[in-house]
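Trainee: Here is a sequence with its predicted model. Questions after.
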Amino acid sequence: MDKTLQLSGEHFILVLNSGSSSLKFAVYHQTTGHRQWSGVIKGIGKPIGTMDLTDSYGDSIALKKEHYRNIEDASVAIIRWLRENKKHCLISAIGYRLVQGGAVHRRPEIITEKLLEDLKELIFLAPNHLPDELSLINAFMLEFSYLLHVACFDTNFHRDMPDCNKYYPLPAKYAEQGLMRYGFHGLSYEYIMQKLDKQHAFIDQKKIVIAHLGNGSSMAAVSLGKGFDTTMGVSPIGGLVMATRCGDLDPGAVLFMLKQNDITPEELDVELSHESGLKAISGTGDMEEILNSLCDDKKAEAALTLYCHQAKKFIASLAASLGGIDMLIFTGGIGENSPEVRERICAEMDFMGLKIDRCLNLRSEKVISSQSSKVCIRVMKTSEESMIAMHTRNFLLPDNENKLASALHAKTEKV
């Protein structure tokens, strides 16, 4: 076992974060909140997948290659690892990232049979995410029925957006049915704001735009320390162009696709979610591949140009929504790791007070704005798993003992 082994008797929180073709997991110390292990299973649904395990020092302790047919196979692999390390890893609770909980379920909550039934009814809101997320929960609740299970929703950060940013200009019946701009990547934004609050005095007085750029990309405008506006809407398909998602489209374009191609709404969803975006332009949704192909591939250049151009427009739009901008944060896999993308996005934005320092940017320093920039430009590492662990831990605190006892009793009754 690795050098972070804990003595028997210590308790931990398991965090599970499911993606479209990957499953991240992490183990946090229940008392200290310190991450002990983390891992990711990639290539789910592909001929060969990998399971990479890392200790608390960031050192890789295992890399296994297997065929993971689906999220159930990935779940079995993690459960097997937990069994093998049971004496070092006593799990007291499990926290899950859920992309969508509708209008009613936004704040973190204990998972009950009632919540699971409600989420099944909401699959139409997130057909590319919720089915796998529910399968993941079912697998772990079956194996660990006696533990506390907590759902953390990616929409929670945006719940207090003003009505002008929350509702679509459509007949009222649609809002009553749950059609609104929910926003996503909320756990990431919450983590960034928590970090900023510790590092800066009066951060709630700043007008902030956070750019979470990754396989899925979105931005959020933050005012008074709360989510004020965001780029994604009712689904994670909207907003910025992404790896395989189209981003914002004219509704007429959607109607055109339906009418001219005789496809079902389900087939259209697959096309907009899995065959569009950067992949449709360059043949790949992998930003690293695109960046490596710039010299001899015009399609790669076209994809990157569009991505960065759209990012510029959304930054300006969110700044207008806020009535100004004091700070721009880059986070997410691309935002944290690609100086090229950050530089292209910030190029010729000095009219808004954004000016990047090339040397600081190339070194991916924490602050990459030039001395003459009126806007502070930062690069920050995010951790959705850390936020899930924190929210899950809160249910284990003494103040929540009665709530926890009744929830566990209800689960026991079902079993």
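Mentor: Okay, I see it.

Trainee: switch to C-alpha atoms for all contacts and neighbour counts from now on
Mentor: OK.

Trainee: Quick one: list the elements packing against the lengthiest helix in the chain.
Mentor: Longest helix in the chain by number of residues (criterion: DSSP state H): helix 298-322. Helix 298-322 is packed against strand 208-212, strand 218-223, strand 226-230, helix 277-282, helix 287-292, helix 339-346, with contacts defined by 3 or more Cα pairs under 8 Å, 6 or more residues apart in numbering; DSSP states H and E.

Trainee: For the fourth one, enumerate the helices and strands it packs against.
Mentor: To tie it back to what came earlier, the one meant is helix 277-282. Secondary-structure packing of helix 277-282 (3+ Cα pairs under 8 Å, 6+ apart): helix 298-322.

Trainee: Give the buried residues for the helix it packs on.
Mentor: Applying a neighbour-count criterion of 16 or more other Cα atoms under 10 Å, the buried positions in helix 298-322 are 299-301, 303-304, 306-312, 314-319, 322.

Trainee: And the next helix or strand past that helix?
Mentor: strand 327-331 (DSSP states H and E).

Trainee: Skipping adjacent residues, who's closest to the residue most central in space within the chain in space?
Mentor: Among the residues of the chain, H185 comes closest to the average C-alpha position under Cα atoms, centre = their mean, at 4.0 Å. Here the nearest residue to H185 in space, its sequence neighbours aside, is D154; by Cα to Cα, 6 or more residues apart in numbering that works out to 5.4 Å.

Trainee: With Y28 instead?
Mentor: Setting aside the residues directly before and after it, Y28 is nearest to R35 in space (Cα to Cα, 6+ apart), at 4.3 Å.

Trainee: give the contact list for the one you found.
Mentor: A26, V27, Y28, H29, S56 (Cα atoms under 8 Å, 6 or more residues apart in numbering).

Trainee: Can you tell me what sits against whichever strand or helix holds the third one?
Mentor: In this case it means Y28. Element membership for Y28, per DSSP H and E: strand 22-29. Strand 22-29 has contacts (Cα under 8 Å, 6+ apart) with 10-18, 34-44, 71, 74, 385, 389.

Trainee: dropping in the other structure now:
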Amino acid sequence: MSNAILVLNAGSSSMKFALYDADTLEPLTRGNVRGIGGETGLDVSGPDGAIFGAPRSLSHHADHQAAIAWILKRIREEPGLSLRAAGHRVVHGGPRFTAPVLVDDAILAQLAALTPLAPAHQPHNLAALRAVAQAWPGLPQVACFDTAFHRTQPRLAQLLPLPRSFADEGVLRYGFHGLSYQHIAETLPDLIGRRCEGRVIVAHLGHGASLCAMRERRSVATTMGFTALDGLMMGTRSGAIDPGLVLYLIQERGMAPAAVAELLNKQSGLLGVSGLSDDVRVLTESGDACAEEALELFAYRAVREAGSLMAALGGLDVLVFTAGIGEHAPGVRAAIASALAWAGIDFDGERNRHNAQRISRDGSAVDVLVIPANEELPIARAVQNLL
């Protein structure tokens, strides 16, 4: 009988899942239901991948609820597997939740109240919590927050230039992708030793994208703010835009707030600029001029934001690429790293083309690394610690 910790990580278009040995935290299975809401696919890895790999009964057009139900059903059907607890990525913890927490009905209600701050993610995160509670009544569940990692930032980095009463009510720059950044912070010492305590920028580039500046492996500044719509250009999200443009769309173009939200969250970014796709692989291979411009704008925005984070850090010692685009799009990495040569990056195009872990040349003043994202392991570790 294997005692296991289940980790569920619900994204806006994916449902990542993992099983870890409850005692050793050795991975049993990791997987991803991708393309939710469209052409759903399944990727599974790990020694016990067969738990999820067969039979392939997942619908090709599954939504989040169907994906969660399918995952839980497959676990229930697996002989010799006993769940000890479940851990969940919850995107927004607000001002109160700054560390992992055991979830009860009262906590769940407080997290639901934060849904307007992360409408594309929070409902899916909470649906996973409710689904596990229904399938395994009494099973301990732990919520781990994407916003928590950034609570080490100085107050000035968290403040918005609004009347003080807004900050008193919790209207602050929160930052996101914290679990991804936590994993990088925990991984770096084994890769570069004491250099990891210096000035580090991590580029989490996926369907959602952000940068985080770290000093002593703690968040100093980040590109996302009050919501996950701020900062970098993303797959379908605009990132930072002039707030006056939002007023213009409502007041002059007559757009309803809901339509503006749809525009900025689901019709912009790589998809909007290219008019073709939000998938970097599709854009890279298309040969389309608009697709090329979209990729150039994506890199340009990342370079500009990296410059602002260098100002907050006082320089740069290490640049890390992670997440789907960061790990698998050498063209995007090359565009960003080459544009930052002035900061001391001696970029190695050959290493980059082969997706090496280190893509800077030996002796570069700035180390440039590619590290696979793993938001699930910090969650499993938090569950184990709380239990």
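Mentor: Received, thanks. What you see is a predicted model, and the numbers here were worked out from it, not measured in a lab.

Trainee: Compare the contacts of R35 of the first structure and tell me which is most surrounded.
Mentor: Within the contacts of R35 of the first structure, most neighbours by other Cα atoms under 10 Å means V27, with 27 neighbours.

Trainee: That one corresponds to which position in the second structure?
Mentor: In the second structure, the position corresponding to V27 of the first structure is occupied by L19, as judged by TM-score structural alignment.

Trainee: on that earlier part again, quick one: which of the helices and strands packed on helix 298-322 of the first structure is nearest L196 of the first structure?
Mentor: For L196 of the first structure, the closest of these is strand 208-212, at 10.5 Å, according to Cα to Cα.

Trainee: so where in the second structure does the closest one end up aligned?
Mentor: Aligned by TM-score structural alignment, strand 208-212 of the first structure falls on residues 200-204 of the second structure.

Trainee: Mind jotting down where the helices sit in the stretch 101-250 of the second structure?
Mentor: If DSSP state H, counting those that start in this stretch is used as the criterion, the helices of the stretch 101-250 of the second structure fall at 105-112, 122-135, 155-158, 164-168, 178-192, 243-251.

Trainee: Out of those helices, which is closest to D346 of the second structure?
Mentor: helix 178-192 (16.7 Å).

Trainee: post-alignment, the closest one versus the first structure, mean distance?
Mentor: When the first structure is overlaid, helix 178-192 of the second structure sits 1.2 Å from its aligned residues on average, using mean Cα distance after the TM-score superposition for the first structure.

Trainee: Give me the angle between that helix and strand 218-222.
Mentor: Taking axes from the mean of the first three to the mean of the last three Cα atoms, to 10 degrees, one finds helix 178-192 of the second structure and strand 218-222 inclined to each other by 120 degrees.

Trainee: residues contacting the residue mapped onto S135 of the first structure from the second structure?
Mentor: Counting by TM-score structural alignment, S135 of the first structure lines up with A127 in the second structure. Residues touching A127 of the second structure, when contacts are defined by Cα under 8 Å, 6+ apart, comprise Q65.

Trainee: again with V370 of the second structure
Mentor: V320, F321, T322, G326, E327, N355, A356, Q357, R358, I359.

Trainee: Check whether the fifth one really touches P372, as I assumed.
Mentor: Think E327 of the second structure. Yes. Here E327 of the second structure reaches P372: they are 6.3 Å apart, a contact under Cα atoms under 8 Å.

Trainee: More neighbours: these two, which one.
Mentor: In this comparison of E327 of the second structure against P372, neighbours counted by other Cα under 10 Å, the higher total goes to E327 at 23 against 18.

Trainee: need the contact list for the more buried one.
Mentor: F321, N355, V370, I371, P372.

Trainee: mind checking the SS state of it?
Mentor: Secondary structure state of E327 of the second structure, per DSSP: H, G, I helix; E, B strand; the rest coil, is helix.

Trainee: corresponding residue for it in the first structure?
Mentor: For E327 of the second structure, the equivalent position in the first structure is taken to be E336, counting by TM-score structural alignment.

Trainee: From S383 of the first structure, how far out is that match?
Mentor: Distance, E336 of the first structure to S383 of the first structure, using Cα to Cα, to the nearest Å: 12 Å.

Trainee: for L328 of the first structure, same thing?
Mentor: If you measure L328 of the first structure against S383 of the first structure using Cα to Cα, the figure is 18 Å.

Trainee: Same check on Y182 of the first structure?
Mentor: Applying Cα to Cα, one obtains 21 Å for the distance of Y182 of the first structure from S383 of the first structure.

Trainee: These two - which one has more neighbours?
Mentor: Y182 (29 against 16).

Trainee: Contacts only, for that one.
Mentor: For Y182 of the first structure, the contact set (Cα under 8 Å, 6+ apart) comprises T155, H158, R159, K166, M232, G233, V234, S235.

Trainee: Could I get the residues you listed in TSV, plus columns for neighbour count and distance to L119 of the first structure?
Mentor: Supplementary listing: the contacts of Y182 of the first structure in TSV, determined by neighbours: other Cα atoms under 10 Å; distance: Cα to Cα, whole Å:
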residue	neighbour count	distance to L119 of the first structure
T155	24	14
H158	27	19
R159	18	18
K166	21	21
M232	22	20
G233	22	19
V234	21	15
S235	20	15
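
Trainee: Which of the residues you listed sits closest to M257 of the first structure?
Mentor: When the contacts of Y182 of the first structure are ranked by distance to M257 of the first structure (Cα to Cα), S235 comes first, at 18.6 Å.

Trainee: now for that closest one: what does it line up with in the second structure?
Mentor: Counting by TM-score structural alignment, which is the criterion used here, S235 of the first structure corresponds to T227 in the second structure.

Trainee: quick one: the residue nearest to that match when sequence neighbours are not counted from F347 of the second structure, how far?
Mentor: Spatially, and ignoring its direct neighbours in sequence, T227 of the second structure is nearest to L117 (5.8 Å; Cα to Cα, 6+ apart). Using Cα to Cα, one gets 38 Å for the distance from L117 of the second structure to F347 of the second structure.

Trainee: So between the two, which is more surrounded?
Mentor: A count of neighbours by other Cα under 10 Å puts F347 above the other of L117 of the second structure and F347, at 24 against 18.

Trainee: Can you tell me how far the aligned partner of the more buried one in the first structure is from S372 of the first structure?
Mentor: When the two structures are superposed using TM-score structural alignment, F347 of the second structure falls opposite I356 in the first structure. In this structure, I356 of the first structure lies at 9 Å from S372 of the first structure, with Cα to Cα as the measure.
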